[in-house]
Structures are given as structure tokens and as C-alpha cells.
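S.K.: fold the stuff below for me.
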Amino acid sequence: MDVPFWVWALTIGLIVGMLIFDLVGHVRTPHAPTLRESAIWSGVYVAIAVVFGLLILWFYGPQFGGEYFAGYITEKSLSIDNLFVFVLIMASFRVPRELQQKVLLYGITFALVLRTVFIVIGAAAIENFSWVFYIFGAILVYTAWVQARSGGHDGHEDYKENAVLRFARRHLRTTDEYHGDKMAVRLDGKRYLTPLAIALIAIGTADIIFAVDSIPAIFGLTQETYLVFAANAFSLLGLRQLFFLIDGLLDRLVYLSYGLAVILGFIGAKLLIHALHTNELPFINGGEHVTVIPEIPTWLSLTVILVTLLVTTVASLAKNRRDRARRLAAEVRLVEATVGEDEAPADATPPTAARPLPDAPARQSR
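M.R.: Prediction:
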């Protein structure tokens, strides 16, 4: 895939422009976005990503178009799972609703810069060392196993601080209260970080962890650096609006972890198969390529991803519907039992008590 410099420049300019628009148009004035606002802008960002994919399809053909859409859908799915951690962080630090946009946008910007660095490193490693596919595949298979073991998210789960955040709390001066949307304030001649800055550190370090499975996953679907970068960027853009749109609905996607486990495991297997096809390790088949198992085509990857997400979503919604029906039935039975007890007369004889029988007449002797 030959991407000229001006296309790179135009794409990066578009992404930076969207971030600046977000900062100036939405986050500069702290406010809690409405559901309608979040829905509209989420739709706008998804539409931009789809239009970009259609342009790839038009100018570069179905192979690269399919790789982009497979990568974008996978990265978007992983981002939705990551939003659950963001919800826990916001709740743990009691970030006011009107300030959450700023934390999310700065965290997304940091994640985009970080992933760009990881993409450049990953692309260089793949270019020079074919055995990197073994490492990427192993990472994804292990992550899939962890996702499957987690069995979903617990709505009562608490956020656990990582080592970076504990270090920041221990060695940096912080305030206990928020000071508007300021990251740092000066008190008594000393500068302190506000809880808003600490929450941003928490989201930033969480982004590093997310990148560990995100970058290998996208490289498992395409080795085109431009597509890897674009899919990651467009999946992150609009994540802020998506947070407010589905906040409160995340706990309904009870099978999301299982669906992501299937997707990551599938991509991990695809990477391992590709690693065997490009094998140069002397202790595997004497350094020769292993082509017994055919490589997985892009159309099959896209189909597996879409079907898995569809089944996961439908199964999650069905389970929630059944659970709500059970709870409603239980509440109805409880109300009926309570009303029945209240309406019973005070002098009523308990149904289990035996009524005394009248004395039998004395038998007359013959």
C-alpha cells in the first residue's frame, strides 16, 4: 500500500483538527453533556470513520478497505471495554460530571500519542524481525484467556490503583478538593496537584495497559502502518462522547468480556499462523516456513468479528431482559404476600390450627 506523504499529512491534520475542535468547542467550558448531544457527536465521529474507510475502499481496493474496517471495529470494541475502567476511575476520584469531559479528552490525546509511538516501534520490529508475530500472538492469546476468566465486569467492583498512581500520590503534593477545572493550584506559596490531575494520571496509565493488547490486535489484522494508525485514531476520537452515551449501560453488556476473548483469541491464532508462514527461527522446522495451515483471509476476520459482537450484544440484552422479568415477578409475589397478610382479620383462625370437634353424644346402652 503506497501512501504518499501528503496523504499522511492530511490525515494527521484532520485528526489534530478534530482534537482541537473538541477542546475548544466542547471541553473549554465545563459542562455535563446531555444524552442527545452525546448521541449526535458519537454519530458524527463514527460517520467520519466510515467515510474514511469508504475512501480507502475506493482508492486502494477491497483488501485494504476490509483490513481498515476490521481494525476499526476491533479497536472500537476494545475501547468500549476500556470505558468500564474509565467509569470506575471517575467514580473512585469522584470527578464532577461537568469536569469528566476534560479528563477524558486529555486522556484520549495522551493515548493517541502513546499508541502512535507503539505503532512506529511495532512496525519497525515487524519489518526487521518476523518472530515478533509469535510475541504478538502469544500476548493476544493470553489476554483472551484473562478476558474469558474475568467473566464480565462486576458493577460493584472498585478501581485498584496501579504502581504509577501510588508513586504519584506518595511523592507529589496534592489537594483533597477540586478547584474548578484546574490541574494544579498554588496554596501558601506552594504548588499542588488537584484530584483532577491525579485522575488524569490514572487514565493515562490505564491507557498504557490498554495499548498492550490493542496494538498487537490491530497488527494481527493488517501490517499497513497507515491503516493501523488510522484505525486506532478514529476509534479513539469520539470515545469521550461514547462515554457519556453508554455510561450506565455498560453493566448491561454482561457478555462483552467473552466476546472480546473470542475476538482476541481468534486474532492471536491468526498471528501465530502468520508467524509460522514467515518463520525464520532455527528451532522451529529448521528455520523453514510452515505452511500446513492456510492463512486466515481478511473477509473471514471481519465476519468473525462482526458475528461475535452481534451474538455478544444480543445475548447480553436477552439476559438483561430475563433478569428484569425475574426481578419484576419476585417483586409482584412479595407485594401480593404483603397485601395478603395486611388484609387478614386479626381474630381469624390460622389456617394450620385445628378447629375443636363437638363432643360426641354418649352411647346408650342396650
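S.K.: alpha carbons only for contacts and neighbour counts from here, please
M.R.: OK.
S.K.: okay, which residue is most central for this protein?
M.R.: Here the mean C-alpha position of the chain is nearest to the C-alpha of Asp81 (C-alpha atoms, centre = their mean), at a distance of 1.6 Å.
S.K.: list the buried residues in the helix or strand containing it.
M.R.: According to DSSP states H and E, Asp81 maps onto helix 62-92. Buried residues in helix 62-92, defined by neighbour count with 16 or more other C-alpha atoms under 10 Å: 64-90.
S.K.: before we move on, what about stretch 92-106?
M.R.: With burial defined by 16+ other C-alpha under 10 Å, the residues of stretch 92-106 counted as buried are Val95, Pro96, Leu99, Gln100, Gln101, Lys102, Val103, Leu104, Leu105, Tyr106.
S.K.: now the other sequence, so there's something to compare against:
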Amino acid sequence: MEVSPLIWEVTIAVIVGMLAFDYFFHVRKAHEPHIKEAAIWSAIYVGAALIFGLFVLWQWGPTFAGEYYAGYITEKALSVDNLFVFLIIIASFKVPREDQQKVLLFGITFALVARTAFIFIGAAALNALAWLFYIFGLFLILTAVNLIRGELKDGEAEDEADNFIIRLAKRFIPTTDYYDGDKLFTVENGKRVMTPMLLVMVAIGGTDILFAFDSIPAIFGLTQETYLVFTAVAFSLMGLRQLYFLIDGLLDRLIYLSWGLAIILGFIGYKLIVHALHENDLPFINDGQPVHFPPEVTISQSLTVIVGVLVLTVLLSLYSPKGRALRVISGLRNVAEAYVTLPKDAPTAERERLAAKGAKLAERMPKVPEKYQQELIEEEDEFRDLLARARGKHEHYERTGEAPEPETLHKDTNPKV
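M.R.: Below you'll find the model as predicted:
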């Protein structure tokens, strides 16, 4: 695959331009994106990635286009998994909702820079040392096993913000306990001190480096073309900020995502090891001669497995007994939170809509098996209290016609998965 310097320059310029556009027109003024805004921009970024695949098809043919699409889909799936950890970090630091965009965009920029470095280092190493495919393959299989072990343990996610770097920073650098808008530093008692905004960016940046160790070997298992690896990773990260706000609240419903990702990573690890066997030059394996069995995995087979596993993962997450239980519990929580936070001037139609939706979900709650209620509701007393407050406010509104004061929630009633 021959890629001219001009194509490289134009590609990099377009990606940098997309990032600059986000910085200057989307996050410059702190605000929380509406669902419509997030949906439109998510569609634009996904559309740009798909159109770029058509450019690859036109310029280099169907084989390389297939490699690009397989890489893009895999990296996009892994980036969605990353959003779970971003949610944990942002929640643990209690980042104001309107400032979360800037934190996410910093994380995306840091990830792009870090992964680009990994890509060029990895490409050079693979060209010189073919046996590294064995290492990458085994690493991905080990990662898949660890994902499955984590699911089987069913333990609670660790607080990603509570790590050595953060504790060290707080110990040696004066840090406020509050945010000053989106400033990284502020002045307190006449002294310049750090704000938690800088700490959360450090936490997300450090986490991005760990993600790169899974991400880069995975895509090298699908294509060894540096240009395709770079563009697939870049386009998968573009729009991640909008996707965060679009599916925030839906992520916890993808209860089998880790299983799906484990299967995909294990499959790509197997593909890498098979490729390493076909390129084998290690003297202690088949006397340094290539091993041509089993046959290499084709790009069409890779695409089929990746897309099939992701579709099956989503369907099982939404329609399995546990998935249906989570839909009821999450739906009730979201409706109750929406009602108690309604402004006083909210129209009656909106209150009636939420109340009717809540009533339908409440009718389904007794049918949710007790084991799922205990598993999915982290703080049952707080969850039940939230439902009771929402119900009481609506009954008071119906009885008196007086709109209740809106509440400010800290979202401590999220179900655990």
C-alpha cells in the first residue's frame, strides 16, 4: 500500500482541523450538550469515518478498505468501553456537568497523541521483528481472559481517581477542593493553587495510556498498514465526546459489553498468532520455518466476527432477563430523577408524560426477580426514596396545582453492573 506524503499531510491536517474545531466552537464556552446536538455531531463523525473508508476503497481497493473498516469498528467498540472508565473518573471527581466536555476532549487529544506514538513505534518494531506478533497475540488473549475473570468476580469498579499519581500530586502541590469553572489553576488566599480540573485530566490521560496497550495490538492484528491503523484509531476517537453525552445513561445497560470485547480481543489475538506462525522465523518453532496451519483469518471473516459479536452483545444486553430487569430499574430511576429536577415552570404535559411513563415501569417492577433487584440496585433505600419523592411531588401537583421546587441530584442511585 503506497501512501504519498501529500495524502499523509492532508489526512493529518483534516484530523487536527477537526480537533481544533471542537476546541474553538464546542468546548470554548462551558455547556452541557443536548441530546439532539450530541446525536447530530455523532452522526457527522461516524459519517466522515465511513466516507473515508470509501476513499480507501477507491484509492487502494476492497482489501485495504475491509481492513480499515474492521479496524475502525474494533477501535470504536474499544472506545465505547473506555467511556465506562471515563464515567467513573468524572463521577469520582464530581466534575460539573457543563465542564465535562473539556475534560473529555483533553482525554481524546491525549489519547490520539499517545496512540500515534505507539502506532509508529509498533509499526517499526513489527517490520523489523516479526516474532512480536506472538507477543501481541498472547497479550490480547491474556487481556481477554482478564476481562472474563473480572466479569466472573462481579466486583465493583475501583475508583480510578484514587491512584498513586493523584495522591502524590495532592501531597506535594497545593490543591483546592472545589472547581473554579474550567480553570486548571486558581488563586486562593493570594497563592496560586491547582484545581481538581487538572487532576482529573491527569487521571484520564494516564488511563488513556493503559488503553493504548490494548488498542494498538488489537488493530495491528487486523492490518499492518500504518496509514490504516492511524486513520482507524483517529476516526474512532473523533466524536467520542459527543457519543459520551448521547449514550450517557445507556452505557450501564450494555451489561455484556465486556464479554463481547473479550471475545473480539481473544479472536484478534488468535489471528495474530496464526499470522506469526505463517511468518515464523524463530528457530525453536518448526526449525525456524513458517507454519502454514491453521489457515490465516481473512479480512471478511474478521469483519463478520467483529460485527456479529457486537450485535449479539447488544441484543443480549437489552433482551436477556438481566437486561430487561436493568431496563426497568434504570428507566424508573431516570424518570424519577427527571421529574424531581423539573423546573417549576415545566408544562403540565411534560409532568403527565413522565408520570405515565413512571407508572408503566412501576407496574413491571414486581415482575423483576428479587435476585436482579438486589444485584442491580446499589443503594436500595436511596433508590426507593427517590421513587417516593417523585411520586409524592406529582400527587401534590395534581392535588393542589402547585409546582414543586426542583431538586439537585448527585446521582448516587445508579444501578451497579
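S.K.: quick one: contacts for the residue nearest to the centre of structure 1?
M.R.: Leu256, Ser257 (C-alpha atoms under 8 Å, 6 or more residues apart in numbering).
S.K.: swap the cut-off to 10 Å and go again
M.R.: Residues in contact with Asp81 of structure 1 (C-alpha atoms under 10 Å, 6 or more residues apart in numbering) are Glu75, Gly152, His153, Phe210, Leu250, Leu253, Leu256, Ser257, Leu260.
S.K.: most neighbours, which of the residues you listed?
M.R.: Neighbour count (other C-alpha atoms under 10 Å) singles out Leu256 as the most crowded of those, with 28 neighbours.
S.K.: need the contact list for it.
M.R.: 77-78, 80-81, 147-148, 151-153, 250, 262, 308-309, 311-313, 315-316.
S.K.: try Arg186 of structure 1
M.R.: Contacts of Arg186 of structure 1 (C-alpha under 10 Å, 6+ apart): Tyr192, Leu193.
S.K.: the helix or strand harbouring it vs structure 2, mean deviation?
M.R.: Element membership for Arg186 of structure 1, per DSSP H and E: strand 184-187. Taken over the aligned residues, the distance from strand 184-187 of structure 1 to structure 2 averages 2.2 Å (mean C-alpha distance after the TM-score superposition for structure 1).
S.K.: apart from its chain neighbours, what residue comes closest to Gly71 of structure 2?
M.R.: Ile219 (5.4 Å; C-alpha to C-alpha, 6 or more residues apart in numbering).
S.K.: how many residues are close by the one you found?
M.R.: 27.
S.K.: and it, how far from Glu67 of structure 2?
M.R.: 9 Å (C-alpha to C-alpha, to the nearest Å).
S.K.: kindly report the same for Ala232 of structure 2.
M.R.: From Ala232 of structure 2 to Glu67 of structure 2 the distance is 9 Å (C-alpha to C-alpha).
S.K.: same check, this time on Ala336 of structure 2
M.R.: Separation of Ala336 of structure 2 from Glu67 of structure 2 (C-alpha to C-alpha) stands at 45 Å.
S.K.: could you do Lys76 of structure 2 as well?
M.R.: Noted for Lys76 of structure 2: a distance of 14 Å to Glu67 of structure 2, by C-alpha to C-alpha.
S.K.: what do you get for Tyr372 of structure 2?
M.R.: Distance of Tyr372 of structure 2 to Glu67 of structure 2, computed by C-alpha to C-alpha: 41 Å.
S.K.: can you check Ile247 of structure 2 too?
M.R.: Here Ile247 of structure 2 is placed at a distance of 27 Å from Glu67 of structure 2 (C-alpha to C-alpha).
S.K.: and the nearest residue to Val274 of structure 2 once chain neighbours are set aside, what does it touch?
M.R.: Leaving aside its chain neighbours, Val274 of structure 2 sits nearest to Glu296 (6.0 Å; criterion: C-alpha to C-alpha, 6+ apart). Contacts were defined as C-alpha under 10 Å, 6+ apart; by that measure Glu296 of structure 2 touches Tyr270, Lys271, Leu272, Ile273, Val274, His275, Ala276, Leu277, His278.
S.K.: residues touching the second one, list them.
M.R.: In this case it means Lys271 of structure 2. Each residue near Lys271 of structure 2 by C-alpha under 10 Å, 6+ apart is listed here: 133, 137, 218, 221-222, 265, 277, 294-298, 302.
S.K.: which of these are buried?
M.R.: Phe133, Gly137, Ala218, Gly221, Leu222, Leu265, Leu277, Glu296, Val297, Ser302.
S.K.: give me the subset of these that lies in helices.
M.R.: Among these, the residues falling in helices (DSSP state H) are Phe133, Gly137, Ala218, Leu265, Leu277, Ser302.
S.K.: closest to Thr175 of structure 2 among these?
M.R.: Ala218 (38.2 Å; C-alpha to C-alpha).
S.K.: quick one: the closest one and Leu265 touch, right?
M.R.: Yes: here Ala218 of structure 2 reaches Leu265: they are 6.6 Å apart, a contact under C-alpha atoms under 10 Å.
S.K.: give me the common contacts of these two.
M.R.: Residues touching both Ala218 of structure 2 and Leu265 (C-alpha under 10 Å, 6+ apart) are Thr74, Leu78, Gly137, Phe139, Leu140, Lys271.
S.K.: just give me the neighbour total for Ile264 of structure 2.
M.R.: When counting by other C-alpha under 10 Å, one arrives at 26 neighbours for Ile264 of structure 2.
S.K.: hmm, I was thinking of Arg321 of structure 1
M.R.: Around Arg321 of structure 1 there are 12 other residues, counting by other C-alpha under 10 Å.
S.K.: what helix or strand is it on?
M.R.: Applying DSSP H and E, one finds Arg321 of structure 1 within helix 298-343.
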